[in-house]
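# what shape does this take:
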Amino acid sequence: SVETAIREALIEAKQEQIIGRDVTPFILKRVAEMTGGDSLQSNTTLVKNNARVGADIAIAIAEQDRHTQNCYPLNNNHDSKKTSIWTPPLKSEEKSVSSTVTTVTS
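You can find the predicted model right below:
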């Protein structure tokens, strides 16, 4: 199974003292070898799903920006070094947070 191959590849990586950024490529290569390439299909499906989720998030952010593009700074003191800007909460935060104020200092 892929799980067994991952466990074995992790043991090999530790034995061969593979560390840091080299671990992931090593594990992916060894798991693909041990599963006869079956893990590649799983990895491809996972990457496609992650891309789809990322696209959905980007669309949601773009729609949120479209609905809030007419917001103006909360203060009118014209201090170019400090401006408060209202930022609407994310949908997941709507129930617990009514709004967020961010102070930007330049």
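
# for the rest of this, base every contact and every neighbour count on C-alpha atoms.
Will do.

# so after the helix ranked longest in the chain, what's the next helix or strand?
Ranked by residue count and defined by DSSP state H, the top helix of the chain is helix 38-68. Along the chain past helix 38-68, the next helix or strand (assigned with DSSP states H and E) turns out to be strand 82-87.

# list the buried residues of that following strand.
For strand 82-87, a neighbour-count test (16 or more other Cα atoms under 10 Å) marks 83, 85-86 as buried.

# dump those residues to TSV, plus distance to residue 103.
Listed next are these as TSV, based on distance: Cα to Cα, whole Å:
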residue	distance to residue 103
83	6
85	7
86	9
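
# for the helix or strand where residue 26 lies, packing partners?
Following DSSP H and E, one finds residue 26 within helix 23-34. When contacts are defined as 3 or more Cα pairs under 8 Å, 6 or more residues apart in numbering; DSSP states H and E, helix 23-34 packs onto helix 2-15, helix 38-68.

# here is a second sequence; please produce its structure as well for comparison:
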Amino acid sequence: MKGNSNFIIYLLAIYTGMRRGEILALRWQNCNFDEKKISIRQTLYRTGASKLQFQEPKTRGSKRVISLSDYAVACLRKHKAEQKVVKMWSFAYF
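As a prediction, this is how the structure comes out:
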């Protein structure tokens, strides 16, 4: 499954139990690698046939902090580094 562009999505779903909208709304500022935690602060909702919107979670309990395993932290760090490379390459072409 590694090498799949959706690997990190599956990893977070399996290792943390996060919902799809929570994973898709996740930002790097919500990840604390040193403390091995992810903060859920928003979700991505479908508001129409083709519209998506960021919103706060529906319930107070949905805003939470999730602990990460060492493996999940390592995968997230690698994913973040790979994103930086892709971002640099995309800017080089414009």
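
# what's the TM-score here?
TM-score of the superposed chains, computed with TM-score structural alignment, normalised by the length of structure 2, equals 0.31; 39 aligned residues with a Cα RMSD of 3.2 Å.

# can you give me the angle the longest helix of structure 1 makes with helix 23-34?
Using axes from the mean of the first three to the mean of the last three Cα atoms, to 10 degrees, the direction of helix 38-68 of structure 1 lies 130 degrees away from that of helix 23-34.

# so what's the residue count around the spatially closest residue to residue 13 of structure 1 that is not a sequence neighbour?
In space, and not counting its chain neighbours, residue 13 of structure 1 is closest to residue 23: 6.9 Å by Cα to Cα, 6 or more residues apart in numbering. By other Cα atoms under 10 Å, the residues close to residue 23 of structure 1 number 15.

# hmm, back to that, out of the helices and strands packed on helix 23-34 of structure 1, deepest packed?
Across the helices and strands packed on helix 23-34 of structure 1, averaging neighbours per residue (mean count of other Cα atoms under 10 Å) puts helix 2-15 on top, at a mean of 15.

# what about residue 23 of structure 2, which SS state?
helix (DSSP: H, G, I helix; E, B strand; the rest coil).

# so what's it up against?
By Cα atoms under 8 Å, 6 or more residues apart in numbering, the contact set of residue 23 of structure 2 is 9, 12-13, 43.

# which among the residues you listed count as buried?
In these, burial by neighbour count holds for 12, 43, counting by 16+ other Cα under 10 Å.

# could you dump the contacts of residue 23 of structure 2 to TSV with distance to residue 20 of structure 2 and secondary structure?
As requested, the contacts of residue 23 of structure 2 are exported to TSV (distance: Cα to Cα, whole Å; DSSP: H, G, I helix; E, B strand; the rest coil):
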residue	distance to residue 20 of structure 2	secondary structure
9	8	helix
12	9	helix
13	7	helix
43	8	strand
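
# could the contacts of residue 23 of structure 2 be laid out in JSON lines, adding distance to residue 74 of structure 2?
Shown next, in JSON lines, are these (distance: Cα to Cα, whole Å):
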{"residue": "9", "distance to residue 74 of structure 2": "14"}
{"residue": "12", "distance to residue 74 of structure 2": "12"}
{"residue": "13", "distance to residue 74 of structure 2": "16"}
{"residue": "43", "distance to residue 74 of structure 2": "24"}
